[in-house]
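*Asks:* All I have is the shape, not the residue letters:
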């Protein structure tokens, strides 16, 4: 496995631990439906939280959350719609980003709640 994939998996694991330590229930990790994917789907206080995780070794060139482009947002929203339909859920949804910066055993985590809203079509 490539180094960036190993780092990404470690970052996602740290994000899950972070969420659980803050009272979130993890419903799914890397949920896929066709070509659509959601990194983490969690629930807290009757709200479904879709979390996009961005892991980077450092921030020399850009902040991790900058990688969540408008195209990526559209894809996450489409995947969330597929998730809601597949599980027949009727819950309010919140879209968060968790950035994980550093190396294994030495990560800095930032949780950006309500990082974006579904675009109006």
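*Replies:* Arrived safely. As the structure is a computational prediction, the values presented were derived from the model and not from experiment.
*Asks:* C-alpha from now on. contacts and neighbour counts both.
*Replies:* Noted.
*Asks:* Okay, and the residue most central in space within the chain sits in which element?
*Replies:* The chain has residue 52 as the residue nearest its centroid, 1.9 Å off, counting by C-alpha atoms, centre = their mean. Assigned by DSSP states H and E, residue 52 belongs to strand 47-56.
*Asks:* Show me what the following helix or strand past that strand is packed up against.
*Replies:* Following the chain from strand 47-56 toward its C-terminal end, the next helix or strand by DSSP H and E is helix 70-86. Other elements packing on helix 70-86 under the criterion 3 or more C-alpha pairs under 8 Å, 6 or more residues apart in numbering; DSSP states H and E are strand 25-33, strand 36-44.
*Asks:* Against that first model, consider the following:
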């Protein structure tokens, strides 16, 4: 597996550990719908957090969250619309980004709640 894929998998594991530590219940990992893949679907109280994980080894080219584009957001929206209807959920839906910079033994995790508001 390519290094960037390994880093992505490690980032998703770090994000899940972070969410669990902060009292989120993990409902789905790598949920797929049509062309969309949702990294993590988690719930805390009555909030369904749709989490996009972005992991980088450096911020030289920008912060990890800067790499979530409008096309990805559109795919996530359609996937979660389907998921909420399929599961018959009555929850508030929030789109978050967990941005991770992980290099060697140093990790910086930033949890951006309602991260897509400026895109919508």
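*Replies:* Looks like it came in fine. Quick caveat, the model's predicted, so the values are computed rather than measured.
*Asks:* circling back to that earlier point, of all the helices and strands packed on helix 70-86 of the first structure, which one is nearest residue 83 of the first structure?
*Replies:* Residue 83 of the first structure lies closest to strand 25-33 among those, at 7.8 Å (C-alpha to C-alpha).
*Asks:* Next, the angle strand 47-56 makes with that closest one.
*Replies:* Here strand 25-33 of the first structure runs at 70 degrees with respect to strand 47-56, directions being taken by axes from the mean of the first three to the mean of the last three C-alpha atoms, to 10 degrees.
*Asks:* In strand 25-33 of the first structure, which residues are buried?
*Replies:* Under the neighbour-count criterion of 16 or more other C-alpha atoms under 10 Å, strand 25-33 of the first structure has 25-26, 29, 31 buried.
*Asks:* pretty sure residue 73 of the first structure is touching residue 118, no?
*Replies:* Yes - shown here, residue 73 of the first structure and residue 118 form a contact pair, counting by C-alpha atoms under 8 Å, at 7.4 Å.
*Asks:* How about the residue nearest to the centre of the first structure, nearest residue that isn't a chain neighbour?
*Replies:* Take residue 52 of the first structure and drop its neighbours on the chain: the residue closest to it by C-alpha to C-alpha, 6 or more residues apart in numbering is residue 97, 4.8 Å away.
*Asks:* ok, now residue 11 of the second structure?
*Replies:* Of all residues beyond its chain neighbours, the one nearest residue 11 of the second structure is residue 55 (5.5 Å), with distances taken as C-alpha to C-alpha, 6+ apart.
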